[in-house]
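K.L.:
Only the shape, not the letters, is given here:
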């Protein structure tokens, strides 16, 4: 396997395997695997924000907010490659480091059957080393129509600074974000 374009903590080695192998070793997951990424940006003043993206009005969960992610594909070389692909497809950002895994257990029965699992990773992206400006996001308009770099206070209050409500696609995701902020 070629060397990936990202680095990761050695404690996460179990995810540097093909998605097909991950699913074979977790036989209860008959639906599939979903991966998502918490992308923080740290500023010189010590503050930090997280990237949220708003689903398109024409997509599932219209106009709801979430973090980047989606289904890991059997063709992904690894679970990490699935995360990197999803982040790139949805935000135009390139993952450079996978720092840790969220300590959550998120499994459910799919609408069309099958058991699914979601794994959320904290990642860094290209451009995150510049603490004066946020990385440039380029959304995929078929899936998402807006984005915001939000503070912990905005997540807690489910409101942007301007008072606009942040309605999450999945309330459990808000808890995951709060747990890692």
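P.N.:
Yep, that arrived. This is a predicted model, so every value here is computed, not measured.

K.L.:
Going by C-alpha atoms from here, please, whenever you check contacts or count neighbours.
P.N.:
Fine.

K.L.:
Excluding sequence neighbours, find me the nearest residue to the residue most central in space within the chain.
P.N.:
Centroid check for the chain by C-alpha atoms, centre = their mean gives residue 37 as the closest residue, at 2.2 Å. Distance criterion C-alpha to C-alpha, 6 or more residues apart in numbering; nearest residue to residue 37, sequence neighbours excluded, is residue 121 at 5.0 Å.

K.L.:
Which residues does the helix or strand where that neighbour lies contact?
P.N.:
Using DSSP states H and E, residue 121 maps to strand 115-125. Outside strand 115-125, the residues that touch it by C-alpha atoms under 8 Å, 6 or more residues apart in numbering are 28-40, 93-102, 104-110, 135.

K.L.:
same deal with stretch 81-96?
P.N.:
5-7, 19, 35-37, 68-73, 76, 123-126, 135-140, 143-144.

K.L.:
Drop anything exposed from these.
P.N.:
With burial judged by 16 or more other C-alpha atoms under 10 Å, the buried subset of the contacts of stretch 81-96 is 6, 19, 35-37, 68-73, 76, 123-125, 135, 137, 139-140, 143-144.

K.L.:
Check it against this one:
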């Protein structure tokens, strides 16, 4: 497992999560085997909100695909990840230096939509599915970004995400799928709250 952007070794992730997320407490290979989907791999995205209800967005590096656009931390689930929940925590650690302590819920592209956003790689040769989770982190952590992947970060309110603008600054989101996932994260926080009991996964 890689270090965070400042070189710190990864923690052992002791994540709490509600029973409704048990289906994601499994490695990517096992999930693919049991769901019989025509996907080549799985990816995750971590929706992290601060105490003011703003979401963390990272700006993609100018030399990367979709340059200068904004997205939540996330990436591909690795074969060594104990589960999709741990994969989400690992990617958050590697891309933003934040340690996840709780996976709150899975989000979708909107009301009535099932979780899981299907997309292709940049060459169109592989099909992936991304699961986005709301994640809580240690409150004393500081965002640290990897300049090889991202060049800046912001905390954005829902209206700022929708307008893709914070004041005079434009913050274009990577694509429509990601925009819908982010906005569904805001919606679910308002409508669902946090009511379920919690379980623990280590990885």
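P.N.:
Noted; the coordinates are in hand. This is a predicted model, so every value here is computed, not measured.

K.L.:
Now for the residue nearest to the centre of the first structure: which residues touch it?
P.N.:
Contacts for residue 37 of the first structure (C-alpha under 8 Å, 6+ apart) come out as 67-69, 83, 87, 120-123.

K.L.:
any idea which element whichever residue in the second structure pairs up with it lies in?
P.N.:
Here residue 37 of the first structure is matched to residue 46 in the second structure, going by TM-score structural alignment. Taking DSSP H and E as the criterion, residue 46 of the second structure maps to strand 41-48.

K.L.:
Now do the nearest residue to residue 48 of the first structure once chain neighbours are set aside against residue 56 of the first structure, distance only.
P.N.:
Using C-alpha to C-alpha, 6+ apart and skipping residues adjacent in sequence, the residue nearest residue 48 of the first structure is residue 42, 4.4 Å away. Separation of residue 42 of the first structure from residue 56 of the first structure (C-alpha to C-alpha, to the nearest Å): 27 Å.

K.L.:
Counterpart of residue 70 of the second structure over in the first structure?
P.N.:
Per TM-score structural alignment, residue 70 of the second structure is aligned with residue 65.

K.L.:
make that residue 148 of the second structure, sorry
P.N.:
Aligned by TM-score structural alignment, residue 148 of the second structure pairs with residue 142 of the first structure.

K.L.:
How many residues are close by its match?
P.N.:
12 (other C-alpha atoms under 10 Å).

K.L.:
So the nearest residue to it once chain neighbours are set aside versus residue 145 of the first structure, what's the distance?
P.N.:
Computed as C-alpha to C-alpha, 6+ apart, the closest residue to residue 142 of the first structure that is not its neighbour in sequence is residue 56, at 6.6 Å. In this view, residue 56 of the first structure and residue 145 of the first structure are 5 Å apart by C-alpha to C-alpha.

K.L.:
Give the residue from those two that has the larger number of neighbours.
P.N.:
A count of neighbours by other C-alpha under 10 Å puts residue 56 above the other of residue 56 of the first structure and residue 145, at 19 against 16.
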